[in-house]
Each structure stands twice: as C-alpha cells, then as structure tokens.
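S.K.: Structural data only, the sequence is not supplied:
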C-alpha cells in the first residue's frame, strides 16, 4: 500500500494511493476531522474547529457517519455523534498548477446519508483534473433541533458544512487545490443546502460557483416554518421520551442527556400517519434568529429574492416523483394507500403547499382535475400521481428559483437542465429497485460518482463501450468544466456536442439543456407548463 503525507493546519495526515475503477490512480485522504466531535456540551451547538494533533494521523479510512436510520435495514440505527469528517481526493498533490476544487454535499432529506463511497466514490470525477472533497454533517434532531431559544437555535448541520468550507479555504492548497476556485454541489437536501449557502452571509467568499441538483430552498420540504410548543418537533420529541414542558431550557437539558441513537430512533415516531403519507420531513433547516451567529439574518424571502450571485447550475430529473411511490426507498404504494388518497385528496399535497393554494389561486378540486381528470386515483393513474408529486416536491420550487435568477439583474449566469436519460441498466435504478420509466430522483448520481454499494449487490460498473459509460463521461465533463470555468460547455466536442446556453434575463421562456443520449437545448414556455397550475 503506497502512502502519501501532507501537512494541514492541524497536523500531519497520511493518505493512500488507490487504483481507479476504470484504471489510473488517485490519492485519497479520508476521515479528516474538520470540527471537534459535537458531543456532550457541544451537542445541538454550533461546530467548533478541531484540536490540532501531534505526529502523523492516518487518513486511510472514512470517518463515522452521522447517527441515522439505515435506509436499507430500516430497523437499524447506524453511525456516531462524532461524525464531522471530510475526505479529499486528487490525482496529484504536487501539481504545479492549482486545481479547481469541488465540494460535494450529500442529500438524504436532512436525516440520512454520508460523504463516503457507499454512493459517492470519487473515481469518475477525480479523473477530470479537479480536487474533490466530500463530507458528513449532523442529521435529524442532532443537526436541526430549533427550540427558538439561544440554547438550541437550529441549522447546526448547515453550520457544519460552512465550517468544512472554512477548512477547505485554509488547507486545500496542500492537496494541490485552488482555494480561489471552489464549487459547491449537492443533490436533493444537498442541493437545497447549496442554495442556502449561496444566500447566507456566513458562507460568503467560501466558494465561487454552485450546483443544485433536484433541490432548492424554494422546494416545500426545504424549510420548517416557525412552530409553537405544541407542534415543535423538539418539544414533541422530549414529550415522547417522557419530558412534558414548555420551557426550551428544560427540553434542551433533557435531550442533551439522552443517548444519540435513542433520539434518532424516537424521532421517526413523531410524524402522524397523515404526515407520513405526505412524505413530511421532521427536522430541516429553520429560521435561526435567536442565534448569535445566524445562517439567516433578517427575512428569508428577501434573501431568496436577492438571487444567487455566483455562476449557478440547477435542474431536475424528468421523473423525480417515482422514487416516492415506486422504489425500495419509500416503498411501493399499495392499493389501499391509493384508495385513501382517492377519498381524501388532501393527503397527496404537502402541508406547506396546501397553505399556498389560495394565493395561486386553485382549489383542491381543480388541482385534482388537472392531474387526474375524471379518473380515480388508482394503480392505473399512478403515472399521474407521480407527475403531481414531481411538481409539488421538485419542479415548482426549482423553477421558482430559476425564475428569480432570470428576474434578478445581479445574478450570476444560471444554467438550467433536465436529466432525461432513463437507462434500463442505470445502477441507481438497480440500487433503488425501481422499474418505472424515466429518470427518477437521484438517478443522475450514478453517472457522477462510483457507488461502492454495487459490489454488495453483485453489480458491476458500465462497460467502456456502453451508453451508460458515455453518460458518465459527459456528465462529469460538464460538471467539472463548470467548476473550472463557470461554463459547462466551453468547447464543442463529441461528449458535449451542443452549447449549453444560460437562462436569458426577464424572458418568457426558460432555456434548458435536456440531458439524454443526444443532449439538446430546449425551452419551457412560461404559462404553458403542467406545474404552473394554471390550466384550471
């Protein structure tokens, strides 16, 4: 095993040379602490920088993942509170020319996931002459408890990511990375975190470009509104564990003493049956005005409408919602559940969306007619239901973010995409066990990252002469070109045969790249899209 040493601000690290899955070699430094373990008095608090160490520290293995429910074996709790680690990958730490840096922020609904190679192996991206950083952040109640009091002000997980970006600024040059050319990118909840960071003064200057895949602040699941004691999930969690009080300090002191795995195990019981049917997320980012160092000072709507000031790339897959009804992630919708939604259509609509319907204006009855016509909600109309969920959870919010970019004079160039490559041999289809046509939520990920989990599933990576392999090459080329130059198609080549043009300011069409076997520039016309809820 060939070892490589680097010296960062906190001490010496020993990494390892790895063979890439398609040949070549790269250097991996894994399990690097970017913060003190958030345990004891630091639980529910802002992260603090790590203690330096003496001697050499092994960076050969990934650090602990955050405490979470194992999404494969749903009854099992995995991970550790001591989870604030990041990983750095590069093909050459001694490069004379500093390389662009890409920092990956994983998704998982703010309650599961990690930056390790289970899903996010570096093998594909690192070949493209960039330095890749992946990381963990606190999840669930441990990452997002907000008691609307200075004892627990929320957004701990967001502040973890911000501290990791500070670490990158201080240390990435030791790995051959350019601290003045950093791109943050993420998918789903990770895409929303990317969008949050582009808006927050706390992360200003820590990155220079941003990519949000299938998630923005404007998606209805990305923020929990201000809650009263009776609806605040922190107070409800304490109550579920035996502490009934309306004093946030009592709740904080009580939850601080409970075993971390017990907290995570109990939080899954906080959602009502109705909330479960609406795929409600329990602990998410919130307004944190009680913090002495808030992620969101002032009004969030104002921050959102200022727009993203750096070059921004965002988009979605063409069949996002199938992951909610037709995969082993959320399960496969039953006849009984469909019948329940048929008799109470409100169950199909996310709570935050329900409250906005009068402003659109559209009634539940009109909305149902728009998607289902005179048909019942049944196995026959599952594709219609998937369209509805795609629109509610993803398309409407992401297009709202695109619209804000188009109408904001100070915005950076913004590139919009739809990922439509619905390959039957897609590794993510096999991991999710979904056979629904089209590209589901997170399906593009297996073309950006090598998912190590495929070994356990007895699968192998695409053959170099396959369409899937070509998509790996194309997607990693465009994403890394964007990271290098702020333009995803700086040159017309076999891989990128078409120029991806940015959104035009204040137009009545949205130009986007349809990413498929043959990529094409297409347009969405304002006022004519299904998700605009105007055809009533």
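M.R.: Great, that's in hand. Source: prediction; values computed, not measured. Residues are numbered from 1 along each chain as shown.

S.K.: For the rest of this, base every contact and every neighbour count on C-alpha atoms.
M.R.: Will do.

S.K.: which residues does the closest residue to residue 431 other than its chain neighbours contact?
M.R.: Leaving aside its chain neighbours, residue 431 sits nearest to residue 454 (7.4 Å; criterion: CA to CA, 6 or more residues apart in numbering). Going by CA atoms under 8 Å, 6 or more residues apart in numbering, residue 454 touches 427, 431, 460.

S.K.: Which among those residues count as buried?
M.R.: 427, 431 (16 or more other CA atoms under 10 Å).

S.K.: Would you mind putting the contacts of residue 454 into TSV with distance to residue 91 alongside?
M.R.: Below are the contacts of residue 454 laid out as TSV (distance: CA to CA, whole Å):
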residue	distance to residue 91
427	25
431	28
460	23
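
S.K.: Going by residue numbers, what spans are strands in the stretch 401-536 of the chain?
M.R.: For the stretch 401-536 of the chain, the strands defined by DSSP state E, counting those that start in this stretch occupy 414-419, 509-515, 520-525.

S.K.: The structure to be compared is supplied as follows:
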C-alpha cells in the first residue's frame, strides 16, 4: 500500500555480510548481482561516517543503436569496480546563457546510481531505503553527490539511493510507434528501481521497505510510478514534493509532432514527409549535445503546481493513506529566495525546502545560518525520516516536533500540516475546495493521454 506526504510514501539496515571492509587498496567492498564494487567513507558535517558508492552502472550504456530505446540491464564485470567518484551525468538543457559551456561530465553513457549507507546504524536490522528522483523539468539536473547530499538521511539510519536518467529529447522523444517508443527516461527510472530490489540487501537495506521520493518533475515521476503497473511492487511508499502526474505540461497530446519539429529544427530538410525509421536514422547521426539543447525550442511551458498537486493527493486519499503538507517557512537557507524579493509573493518559493533536506546548492557549511534554520532542518528531516521508516511522519508525540500529530488527508476535511516556525494543522489548502468544482468541469484530464 502506498502512503504519502504530499504528497508522501517509505524502509531500514545492518552491516550486511556482503558489505565489508577491504584492505587499504580495495577500500569498502560490496558484492552486487553484477560484480563487486569499491566505495569509500564520507562524513557528514556533524562527523557521522557513512559509506558512499558512486557511479554504479544500473543499465547498459544507451549509446549507438540503444539511443532512444528502453534501457537494458548492465553487463556483469569480473574485476572490482571503482565506485568512489561521480564522473558522468546525462546531457543537460542549458537554461541561463547560450555561452555556457557543456559540463565535461555530460555523456550519453550516463545511467549510473549512487548508494549511501550509514556506517554504524543504531539498530541491528535491515535499514529503511529512500530512492531519490531529481527534478529539473525532465531536461536538466543530475543525481550526483554534488547535487544532492545524503547527510540528513544517513544520520537517521536511512540508506539513500540517487541516480541519473535520460532527459529532454534523449529521454522523452517519441514517434508514437516502436521505432522511438518514448518515455525511455521513465524506463530508466524503472530499471533503477529494479536494480535496488535486486541489490540493496548487499548494502544492508530492506527491499520491502523502499520509499520513492522526488521533487518537482521528480515528484511527477514518483506519481507516474505509483500509477504504473510496470513499477508495481518496486517500492512501498512515496514522497512527492511539489509535483504530480496530472501536471498538464508533463504530458504531450501530440508527441510525434514534436519529434518531427525537433528534427526540422536541426535540419530544415527533415519533416513529416519522412518515416519514423528515417527520423531515427537522422537523429542517431546527430551529436547528443545538439539534441539536448534544441529542447529550448519546445520544452518550455506554464508549470502549474498547486492545484494539480492537491488534486492528486485528494484522489489518492480515496485509496491509500496520504499526508499532505505545505512548506511556508521563510529562512536564510531557503532556495530561490531572490524570487520573493518583491513584496506580496508569499513566503516560500519552488524548491525552498530542498537545502533543509539535501544541502541543495550548498557546500555543507551551516555555521552562517541562524539557529531557526538549523532547527527547521531538524524538524523537516525528522518528519521525512519518520515517514520513510514508519510510514507515518508523526508515529508518536515528540517534543522536537512540537508534539504535533499529523492527520491523514481525506476529501471531506482536507486537513494538512503547515510547516512554519510553528507546526500547524490547517484545512483546505490553497482554497482547493472552492476551486475543485471549476477544476473538474474545465480541466482537461491528462491521464487519458498517458503513454
């Protein structure tokens, strides 16, 4: 059964027999289904040590004829694989400047994941697992240690897994037939979840206690996997932050049109007079950097967050346990504070809470932040960790969480937790009840378009 904190959902660890300290030359070793890997010891800012295994291949490189195709499992290896550094990310859309150079790590061979394991967990049991899907409009960002740090989770005895997946046209282009099947970025995520099920015990994790978590487009992905039969049984809980699978911009009604539009933007001779096979042959001959960045011609859209997120939570609450929250806290640590410089724009921007959870866009040094921000980091991390471990963000009254008991959402009450200096139970987020009738009457139901 799925539970989720809005939108939310869930796992535990011991030092497993096949996770062992090697000698000085081989480092920390773990035996996966595909071969042995060597990691290293990292430390959190509070000096808690954890094991880090970076750039583990979870699929075969999607290069050559595998471009635009569903991922295949990785080939086994015989020698110990060095998994101590992030060296590759998937191709990115350039957002800010035409003059920005490509990241040297960008590569079509990019389907790698990272596993972060608490070194000395407090309990001698398989640990809870959180698999994180990064955001970025399905067009940019990555799952590397530099981007999303596991400190708050390993400190709470949770294994964290993060990964790259194909984005932009390389991940989501389709001809609406078997030539370019489409949504291969979501299939990358699916095979990563299967890898976790097959291998997480090698790191002391419990495959029956996997929580899938994502932010923004990563949250949209989370809700897609909740709806997909292909991902059934691969996780037991879900946390969707600021995104849901009924975001209209995430679903294309005419995907084949955009595939030809992409090809035409690269070469005006290409058009709908060409067959799907001709289109594929042309796109296989083009540099991935050109394909990735041509998305700026058509991938932009009006991202609508609040109503679709609440709507998804409302619908899901009829079938599963849902915990809904709104992050209202406005601190120095908030991401995108500059968006709110203008008076009247509210307190928390999109992505505001990520630094409190992931050290997002931070170097890990918290000494310059006020005590209230550090307090909020502990509150938010405890709520998330409780849900991941117990499928309940407040399993008991806790003075650190202001003795609050977070109620489940239902369509009648629409109760939610407002996360601010004070934790407060409120009703009817964003006046959703008043908007719901209009929403149901006029909003195009995009789930009928899912491929």
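M.R.: Nice, I can see it. All of these numbers come straight from a predicted model, not from anything done at the bench.

S.K.: Quantify their similarity with the TM-score.
M.R.: The TM-score (TM-score structural alignment, normalised by the length of structure 2) is 0.84; 404 aligned residues with a CA RMSD of 2.4 Å.

S.K.: circling back to that earlier point, which of the contacts of residue 454 of structure 1 sits closest to residue 300 of structure 1?
M.R.: Using CA to CA, residue 431 comes nearest to residue 300 of structure 1 of these, at 36.4 Å.

S.K.: how much space between that closest one and residue 455 of structure 1?
M.R.: From residue 431 of structure 1 across to residue 455 of structure 1, the span is 11 Å (CA to CA, to the nearest Å).

S.K.: for residue 167 of structure 1, same thing?
M.R.: Counting by CA to CA, the gap between residue 167 of structure 1 and residue 455 of structure 1 amounts to 32 Å.

S.K.: The two: which is more packed in?
M.R.: residue 167 (20 against 11; other CA atoms under 10 Å).

S.K.: Look at that one and give its secondary structure.
M.R.: helix (DSSP: H, G, I helix; E, B strand; the rest coil).

S.K.: what residue of structure 2 matches up with it?
M.R.: Aligned by TM-score structural alignment, residue 167 of structure 1 pairs with residue 195 of structure 2.

S.K.: Just to check, residue 175 of structure 1 is in contact with residue 96?
M.R.: No: Residue 175 of structure 1 lies out of contact with residue 96 (CA atoms under 8 Å); the separation is 11.0 Å.

S.K.: Of the two, which one has the most company?
M.R.: Counted by other CA under 10 Å, residue 175 of structure 1 and residue 96 do not tie: residue 175 has more neighbours, with 25 against 8.

S.K.: tell me the contacts of the more buried one?
M.R.: Counting by CA under 8 Å, 6+ apart, residue 175 of structure 1 has contacts 6, 88, 90, 92, 93, 94, 131.

S.K.: Hmm, residue 133 and the third one touching each other?
M.R.: No: the pair residue 90 of structure 1 / residue 133 is not scored as a contact, 9.1 Å apart, by CA under 8 Å.

S.K.: which of those two has more neighbours?
M.R.: Under the neighbour definition other CA under 10 Å, residue 90 of structure 1 and residue 133 were set side by side, and residue 90 has more, 29 against 25.

S.K.: What is the neighbour count of whichever residue in structure 1 pairs up with residue 33 of structure 2?
M.R.: Counting by TM-score structural alignment, residue 33 of structure 2 lines up with residue 9 in structure 1. Residue 9 of structure 1: 11 surrounding residues under other CA under 10 Å.

S.K.: Residue 78 of structure 2 should be in a strand, yeah?
M.R.: No: going by three-state DSSP, the assignment for residue 78 of structure 2 is coil, not a strand.

S.K.: Kindly state which residue of structure 1 is aligned to it.
M.R.: Match for residue 78 of structure 2 (TM-score structural alignment): residue 54.
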